[in-house]
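**Q** From the sequence below, what's the structure:
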Amino acid sequence: MFYEPRNGHGLPHDPFKAIVAPRPIGWISTRRPGGELNLAPYSYFNAFSSNPHLVWFSSEGEKDSASIARDTGEFAVNLVSLALAEKMNQTAIDAPPGISEFELAGLTPAPCRHIACPRVAEAAATLECKVTEVLEPRDLKGNHAGVFVVTGEVVGVHIDEAMLTDGLFDTTKAQNLARLGYMDYTAVTETFAMRRPRWKDR
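**A** Below you'll find the model as predicted:
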């Protein structure tokens, strides 16, 4: 089949998110200027540079995480592992401003080193980030899409040392959780390795 998104797909549900999958989940923690804590998962999240370490998350609509990160200049990305799936889902609730999702989900806020907002103590890894820019993408007609893309440079990394195997972060131990389409998720339980080919070895 072929369809143009502007004309609809004719399927029971939009397949777009299922096609662009799996997507890592950025579990974004922030702290309001008044001190209130906020925690929410974003599946439009990824790293896009290793030098410097840059990550971004995208908010469809100016939700709390995006506005707080913009206003304070910082956020933390907490890794969601399979063991934390239910708690992550609890933090996706549309809680009113001022309600701490840490408390709702029974999670422990732990201090970061270089930013004022907390990290999730139970997470296998956390990236401390300082905001470098906030983008508002446009559609083909030049209109703002109502999307806010928050970019941050990683200034600190926390790793649970139990997740290291021979000095490497072991994604099968952490069982990194990823979002698929619809209400579906998956976790990393096995991996395989491939080396990039080199022209001189042909």
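**Q** going forward, measure contacts and count neighbours with C-alpha atoms only.
**A** Noted.
**Q** quick one: the helices in the chain?
**A** Using DSSP state H, the helices of the chain run over residues 16-19, 64-72, 85-90, 101-105, 171-174.
**Q** Relative to A145, which of these is closest?
**A** helix 64-72 (14.9 Å; Cα to Cα).
**Q** Mind giving me the packing neighbours of the closest one?
**A** When contacts are defined as 3 or more Cα pairs under 8 Å, 6 or more residues apart in numbering; DSSP states H and E, helix 64-72 packs onto strand 26-31, strand 37-42, strand 125-135, strand 147-159.
**Q** what's the angle from the longest one to helix 64-72?
**A** Using axes from the mean of the first three to the mean of the last three Cα atoms, to 10 degrees, the direction of strand 147-159 lies 80 degrees away from that of helix 64-72.
**Q** circling back to that earlier point, now render the helices and strands packed on helix 64-72 as JSON lines, adding distance to R195.
**A** Below are these laid out as JSON lines (distance: least, Cα to Cα, whole Å):
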{"stretch": "strand 26-31", "distance to R195": "27"}
{"stretch": "strand 37-42", "distance to R195": "31"}
{"stretch": "strand 125-135", "distance to R195": "26"}
{"stretch": "strand 147-159", "distance to R195": "26"}
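**Q** Sequence B follows; please return its structure for comparison with A:
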Amino acid sequence: MFYRPADGHGLPHNPFNAIVTPRPIGWISTRDAQGRTNLAPYSFFNGVAYEPPQVMFASTSNKPDRGDTKDSLANIRETGVFCVNVVEYAMRDAMNATSATLPREVDEADSAGVEMAPCREIDCARVANAPASLECRMTQIVKIEGAFNFVVFGEVVGVHLRDDALVDGRFDVTTYQPLSRMGYRDYTVVREVFELKRPDD
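**A** As a prediction, the model looks like this:
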């Protein structure tokens, strides 16, 4: 099968959503100028640089009460900060609950029963029990093709690691089992890890 996205695919669901997988989930916490917390998952998320450490996530839709975007991006425009929380398998239901479209004044973390804690370097909340949380200062918001498509870049200025995820001096994903997004409504979990040495090692 071949199709041009501009012409449509003719399938019941968009196959593009299932091609680039698995995708890590950035559980993005933000606050607005009034100090209200927002928490939402984004699967167009990744790390993009080591020195200084930087991450990105893309926001690709909008809400009627936020104009051209959603709460997360609107809040980052106001405050310039956000926190990326890593999602573990045990938090899958809470993460999913925070994906609900709610009015801007509603705290998704509170609605989903997610315990939050203050960040150290930025004025924002983080998921208290996340395996890792990355405190970020926004560096760029890039408008890309599409009416509501924006990419947010941030420099990581603080890192929280849960103690039980550190094993022999390494951040060990097998201790908490990262959750990843597949296509459609499908997810997967990391339970097996193997090592490959590079030719230059």
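**Q** From R23 of structure 1, how far out is the aligned residue in structure 1 for G113 of structure 2?
**A** Superposed on structure 1 with TM-score structural alignment, G113 of structure 2 falls opposite G106. Applying Cα to Cα, to the nearest Å, the value for G106 of structure 1 to R23 of structure 1 is 25 Å.
**Q** Which of these two has more residues huddled nearby?
**A** Taking other Cα atoms under 10 Å, G106 of structure 1 and R23 do not tie; R23 has more neighbours (20 against 11).
**Q** Contacts only, for L161 of structure 2.
**A** P131, A132, S133, F171 (Cα atoms under 8 Å, 6 or more residues apart in numbering).
**Q** Tell me the spacing between the nearest residue to E121 of structure 2 once chain neighbours are set aside and D110 of structure 2.
**A** Once flanking residues are discounted, E121 of structure 2 sits nearest to G158: 6.1 Å by Cα to Cα, 6 or more residues apart in numbering. Relative to D110 of structure 2, G158 of structure 2 is positioned 24 Å away (Cα to Cα).
**Q** can you tell me how far the one in structure 1 that sits across from I76 of structure 2 in the alignment sits from T191 of structure 1?
**A** If you follow I76 of structure 2 across to structure 1 using TM-score structural alignment, you land on A69. Counting by Cα to Cα, the gap from A69 of structure 1 to T191 of structure 1 is 34 Å.
**Q** For those two, indicate the residue with more neighbours.
**A** A69 (25 against 8).
**Q** Verify the stated contact: the more buried one with V131.
**A** Yes. Using Cα atoms under 8 Å, A69 of structure 1 is in contact with V131, at 7.0 Å.
**Q** Which neighbours do the two have in common?
**A** Counting by Cα under 8 Å, 6+ apart, the contacts common to A69 of structure 1 and V131 are F75, V150.
**Q** so who does S61 of structure 2 touch?
**A** Contacts of S61 of structure 2 (Cα under 8 Å, 6+ apart): D68, T69, K70, F148, N149.
**Q** Equivalent analysis for S133 of structure 2, please.
**A** Contact partners of S133 of structure 2, counting by Cα under 8 Å, 6+ apart, are C83, V84, N85, V86, R126, V127, V159, H160, L161.
**Q** okay if I get those as JSON lines plus distance to R185 of structure 2?
**A** As requested, the contacts of S133 of structure 2 are arranged in JSON lines below (distance: Cα to Cα, whole Å):
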{"residue": "C83", "distance to R185 of structure 2": "25"}
{"residue": "V84", "distance to R185 of structure 2": "22"}
{"residue": "N85", "distance to R185 of structure 2": "21"}
{"residue": "V86", "distance to R185 of structure 2": "19"}
{"residue": "R126", "distance to R185 of structure 2": "26"}
{"residue": "V127", "distance to R185 of structure 2": "23"}
{"residue": "V159", "distance to R185 of structure 2": "30"}
{"residue": "H160", "distance to R185 of structure 2": "29"}
{"residue": "L161", "distance to R185 of structure 2": "29"}
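**Q** Which members of those residues are classed as buried?
**A** When neighbours are counted using 16 or more other Cα atoms under 10 Å, these contain these buried positions: C83, V84, N85, V86, R126, V127, H160.
**Q** which one of those residues sits closest to A18 of structure 2?
**A** Taking the buried ones among the contacts of S133 of structure 2 together and measuring to A18 of structure 2 by Cα to Cα, the closest member is V86, at 21.1 Å.
**Q** Identify the residues contacting the closest one.
**A** Contacts of V86 of structure 2 (Cα under 8 Å, 6+ apart): I25, G26, W27, A130, P131, A132, S133, P178.
**Q** follow-up on the earlier one: so how far is P111 of structure 1 from the match of I76 of structure 2?
**A** Counting by Cα to Cα - A69 of structure 1 and P111 of structure 1 are separated by 17 Å.
**Q** before we move on, what about R31 of structure 1?
**A** Applying Cα to Cα to R31 of structure 1 and P111 of structure 1 gives a distance of 11 Å.
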